[in-house]
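>>> predicted structure and sequence below. I'll ask about it afterward.
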Amino acid sequence: MSRPAGCSTLSTHPPRPPNRMCRRRGTCPRPSATRTRRIRREPPLRRPAPTTQGSPECPGRAPTRPKRRPLRHTANRPARTGRIAAAPPHHRSLTWTWSFTTGRRAPVGPKERTTMRRSTTFTSIAVLAALGMSLTACSSSSSPKSSGSGGGSVAAETLYLEDNTGATAFTEDFNPFDGNSFGRTQNTDSLIYEPLLQYNTLNPTQAPTPWLADKIDWSSDGKTATIHLHAGVKWSDGSPLTSEDVAFTYQLVTDNAAANTQGVPKAASIATPDTSTVVLTFASPEMASAQAIGNQLIVQKKQWSAVSGPATAVIKASQAIGTGPYVVDAFAAQKVSYKANPAYWGGKPKVPEVAVANYASNDAATTALAQGQLDLAGNDINNVLTSFVAKDTQHNHLFQTDAPYFPAGNTVALLLNTKSPTAPALADVAVRKAVSAGIDRASMASQCETNYELPASSSGGLTLPLDQSSLNPATAKDLKPGSDASAVQSLLSADGYAKVGGKWTKGGKTISFTIIDPNSFTDYWCDAKAMQQTLNGLGFDVKVNGDMDYNGWNTAITTGKYDVALHWGQGTTAFQRLQFILDSTLTSPVGQPSAGDFSRYQSSAADAAVKQYQNATTPADQQTALNALQQELSTNVPAVPVLYGASWYEFSTANFTGWPTKDNAYVNPTPQDQSYEYMILHLTPVK
């Protein structure tokens, strides 16, 4: 990975022990791997056909090439909340949105759920059309190039991105610490706010890329991190970035647990010996948390020192001050656009605008993508080769050309709320183990995920093959792909349950719970119904509820007001993936938002293993802690590994080139990763 044009490179990097802890769509979430979602199918958007006599909307004006039909900028609508705080991830893990200027080429709509986060510039217009919004007939601004065009002299201006579908309306909130804000739910925070270092989560052994920091030096005992800031960085309001801003940010997140979505350890002291140096001193070794420290998005002290409740404060578009390559240009309930920051310290971005639009469902986003109205999406698309790639084989591409086409970037798990007042049976570990044994992972993978997401094989929770080097051998291949009725029978009978009327019953109560997943997440909804059918056939009493939008679902999970939910994993390292599930310091009482441990599971052994990893100074010590965490999840099952979540990523080269691929994996591209910004800065408009 390299700095954007105009930035100096670094010859040395801070040491990176393997599997070091690092959001998301965290965080120890972030929530950051993000997935597909669906709601109503919207009418397809179509670009006007080129004509020598002028466009259909403006007769007499001869367009140089077909363009995306612009949509009228509409008034704000009630907005929904966002995605679960991502673990230091899509992955991420954050996605970015870009500038939209009324009259310029407009974006189609935001994408369905993805598993990771990226930076992109879009103008959200076409999306509004898909949502039945009115169109603006004639635009006086330059017309963007349409996909499928083979030449021309007008470069594309707006990058259209779709990250998460199913929102009733966008919420005008750009708080990078709030898991329900627009930036977090659409993974676009990094377009505005930036980290100290950039990490390639597809290659954990790769040294981080210097960003706001030129380097972070660690003491030999792992107790001191010295941050050396890059010179010449300015906030979007024109003021310089200083060590005071960085020190303030770390103090803020460690003083406010709900805002600490990266899992940053608390420093015993924070010093700023000069304007470009920050020294974090810890009571115990914390080198294992180097990625969490490097991933932290930095905010301005002048602004945030006056903010009350940083994890929940609403930051309007006009208040979103950052160091990033983009600033918010326009906000509406159905679209958000970003424009390039003209004073960006890394040089003016080649992509002038980024737009994110609100698609009601995966189907709607898939239609727009296939018709060339999106440049980047992170959807689960059934039969992706015929539904997308074959529509324009010259320009429509995936990360890799061989099955399963998408790299595994997280572990999709069934979160079991151990503190649910409506499903008390879930507090029983035998019941949780029986649920894991009863589900049919292979059937869900083939019928609901088109085998793009494969059955989880390890109860330890790591993502395979990505985390193969960190796998605890004791948990390798211990999950059966199919339903195991005999194991369910054995577990529940030994726990005192007996079948009454075909249902497992103890003390007059059945094993009853409700799985929640928005029916707009077409694949997850299919998975939920498949689990309901299989488990009910084995004697459980399972219901499903999909009557909610993404925000409602996310809020229910983060506040603990649910029984069971299928959710993608969070985190960008093996440790973070486990920490997100097991670290009780990330959770809160039911009714209050939490940054992780959404199962409300509390275990002194798990917490001790988390601390052991954070204090480890050698790879061997880290692996010992990872083995303990995997064994804890396998033994007590607060979450059930179900599938290896795909890093959804579809892109078009019709308007922009420079996308990461399997052969050029310079960054994790899925629209749910904190490196979104990094990817967009590598793109070049097609002329």
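Everything's here; your move. None of the values given here were measured: they were computed from a predicted structure.
>>> please make it C-alpha for all contacts and neighbour counts, starting now.
OK.
>>> neighbours of S149, just the number please.
With neighbours defined by other C-alpha atoms under 10 Å, the count for S149 comes to 15.
>>> so it, which of the three states?
Secondary structure assignment for S149 (DSSP: H, G, I helix; E, B strand; the rest coil): coil.
>>> hang on, it packs against F656?
No - S149 sits out of contact with F656 when judged by C-alpha atoms under 8 Å, with a separation of 11.8 Å.
>>> and W96, helix, strand or coil?
W96 carries the three-state label coil when classified by three-state DSSP.
>>> what's the neighbour count on A268?
12.
>>> do V590 as well
As a burial measure, V590 scores 20 neighbours (other C-alpha under 10 Å).
>>> included below, for side-by-side comparison, is a second structure:
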Amino acid sequence: MEIIKILFSSGGNKMKLWKKVALGSASILAITTLAACGSSKASGSKSSTSAHVLTFGKPDGPQTNNSNPFIGTSAASNQGYRYAIYETLVQYNDVDPSQKPKAWLATKWEWNTDYTQVKFTIRNGVKWSDGTPLTAEDVAFTFNLIKNTPALNTSSIPFGDITTSGNTVTINFTSNQFVHQTAMYGQFIVPEHIWKNQDPTKWTNQKPVGTGPYVLKTWSTQGVTLTANPNYWGGKLKVPTIRYVEYNDNTSLTSAMTSGQVDDGFVYIANYKTAWLAKNKANQAWYPSTLGNTTLFTNDAKGAFSDINFRKAVSTIIVRKQLSQQGTTGASNPITSLTGLPESGKTFISTDYEGKTFKSSASDAKAILTKAGYTGVGTKNSLKDSKGNAVSVMLTDPSGWSDYDAELQLIGSEIQELGATVTVQNPSFDTWSDQVNKGNFDGALHWTDSGFTPYNIYLDSMDQSFYKPLGQVANYNFGRFQSPEATAALKDYAAATSDAQRTKDLATIEKVYVDQVPVIPVLEVPVWGNYTSRYYTGWQLNRILIPILI
């Protein structure tokens, strides 16, 4: 049977970065083949599972009826069903950035040599779910919508003219967009005849019309049901119905999965080998890492972490292998390179840092503070900085994010070894998001964006062009780190027209990252692929297209 499968990728549009969905990143749909399993209890020739409603689960709590694909906090985004209704021009793989992108709504695309123009050839024969043909004008309309709506253009892409000719769309830019290629590929396309009179930042779009394989049938707080799109250009679907259900936290979703209520869950499962794999031989897990990292974002504008010496000491005392084992049962590998790059990004490590890795040492961490003039080092709740101020740290992550909550407790205990007073808070997501966006925190664990280069890791962490004073909402660089050198190198990297120039710029960026410790990278970012072949088999036919809900 056919089923939606998710290829993880960055790009797309985000109304808010901080959301417990796949890297804050967008995903791209792929359609592949599954086979329905027969039931040992069934009698007769017809499989009892043929009409099984495939159910996806997420741990983000109650939702409101909003199917706007542009808004990162809408139900369609949080629960993931926007990827079943809307489609993108090109598919690309965030798990393996070296993999060649795949044609989707566009059959062909071509960039000019300096990446200031891209031409897309739009697939013929595609219809919107209301029966209206997809046109190049719909694609142009979508990108003009992004261009003319600053709230949607969170990557600040400098669009120029956007034109059509037959089934070709030409998008011009006022500067090099090498680093934003995937933002073009991964943009959801919407129908002009539906959206032309709507405000894309506010409209709840409760009767969505897309080109994707499924259409919205019913929406309720108990679950969202989609049925096969009769107009789908990719052919008839053999899974007639899919369902999306939200749970309050990781624990409740895991329980639903082990009891057979959910077939595919994007969730961290503590002790997954025992709690998930051992429960049923049909249960599977696959946790590939993306080119991003899990980072302790530090507030570099105020408090203890505003001192580079304290940041260095904390980075030195953290036992990353312990975080991996105790926080994720080894599912998320520790970051080892000083550059913060995961294994998938090792080819981007500059020659100056090849083979240079984090070495955890409590004594070395304490020595850093002592040399910097701190007193009370290593004595419980007695640490004072060089000016005589007591050192206290407030660490925060949302309640229910059990993996991050456990990791934050471990980090807190390690910081306490230095003598600092530490509190760990787990507020609601909305409260936490407001704290972090406005700089009202000391430290928070979160993942960086990912991509086909390390650009997004470093952009998120230290691009001064996104700097906002404390109390104002920052879209990136939540720690308020300031480095003109890193910012200039990031800008040059994005504008470079040769690999040699990009290599040079990346070396500068990595040096600032290592020397000034704008954030503290700790773990690789896995994609939590938990699924069961209890009702459908064939998930493993292409591990890159493993079914994952975001």
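On my side now, so go ahead. Quick caveat, the model's predicted, so the values are computed rather than measured.
>>> distance check, the aligned residue in structure 2 for K348 of structure 1 against N229 of structure 2.
Aligned against structure 2 by TM-score structural alignment, K348 of structure 1 finds its counterpart in K236. Distance check for K236 of structure 2 against N229 of structure 2: by C-alpha to C-alpha, to the nearest Å, it reads 8 Å.
>>> out of the two, which sits in the busier spot?
Neighbours of K236 of structure 2 and N229, each counted by other C-alpha under 10 Å, are more numerous for N229; the result is 24 against 14.
>>> in this structure the more buried one contacts Y214, no?
Yes - N229 of structure 2 is within contact range of Y214, at 4.6 Å (criterion: C-alpha under 8 Å).
>>> which residue is the nearest non-sequential neighbour of the match of K348 of structure 1?
Here the nearest residue to K236 of structure 2 in space, its sequence neighbours aside, is P230; by C-alpha to C-alpha, 6 or more residues apart in numbering that works out to 7.3 Å.
>>> check which helix or strand covers the corresponding residue of structure 2 for N260 of structure 1.
Matched to structure 2 by TM-score structural alignment, N260 of structure 1 sits across from N153. N153 of structure 2 belongs to no helix or strand when assigned by DSSP states H and E.
>>> checking the nearest residue to N153 of structure 2 once chain neighbours are set aside next. Helix, strand or coil?
The shortest distance from N153 of structure 2 to any residue that is not its chain neighbour, by C-alpha to C-alpha, 6+ apart, is 5.5 Å, and that residue is I146. Judged by three-state DSSP, the three-state class of I146 of structure 2 is helix.
>>> part of a strand, is P342 of structure 1?
No - under three-state DSSP, P342 of structure 1 falls outside any strand and is assigned coil.
>>> what about it, how many neighbours?
Residue crowding around P342 of structure 1 was assessed by other C-alpha under 10 Å; the count is 14.
>>> cool, S220 of structure 2 as well?
Number of residues near S220 of structure 2 (other C-alpha under 10 Å) recorded here: 11.
>>> and it, what's its match in structure 1?
Aligned counterpart of S220 of structure 2 in structure 1: A332 (TM-score structural alignment).
>>> quick check: that match vs F182 of structure 1, distance?
As it turns out, when the distance is counted by C-alpha to C-alpha, A332 of structure 1 lies 11 Å from F182 of structure 1.
>>> identify the contacts common to the two.
Any residue near both A332 of structure 1 and F182 by C-alpha atoms under 8 Å, 6 or more residues apart in numbering counts here, and that gives 170, 172.
>>> tell me, the longest helix along structure 2 lands on which residues of structure 1?
Among the segments of structure 2 that qualify as a helix by DSSP state H, the longest is helix 499-516. On structure 1, the counterpart of helix 499-516 of structure 2 by TM-score structural alignment is residues 619-636.
>>> please apply the same query to stretch 530-538 of structure 2.
If you align by TM-score structural alignment, stretch 530-538 of structure 2 falls on residues 650-658 of structure 1.
>>> now do the end-to-end distance for that stretch.
The straight-line separation of the ends of stretch 650-658 of structure 1 (C-alpha to C-alpha) is 13 Å.
>>> one step back: which helix or strand contains the match of K348 of structure 1?
Secondary structure from DSSP H and E places K236 of structure 2 outside every helix and strand.
>>> quick check: it vs E354 of structure 2, distance?
Counting by C-alpha to C-alpha, the gap between K236 of structure 2 and E354 of structure 2 amounts to 50 Å.
>>> follow-up on the earlier one: the match of K348 of structure 1 and L545 of structure 2: what is the separation?
Computed as C-alpha to C-alpha, the K236 of structure 2 to L545 of structure 2 distance reads 20 Å.
>>> go on, T298 of structure 2?
35 Å.
>>> now do W128 of structure 2
Counting by C-alpha to C-alpha, the gap between W128 of structure 2 and L545 of structure 2 amounts to 25 Å.
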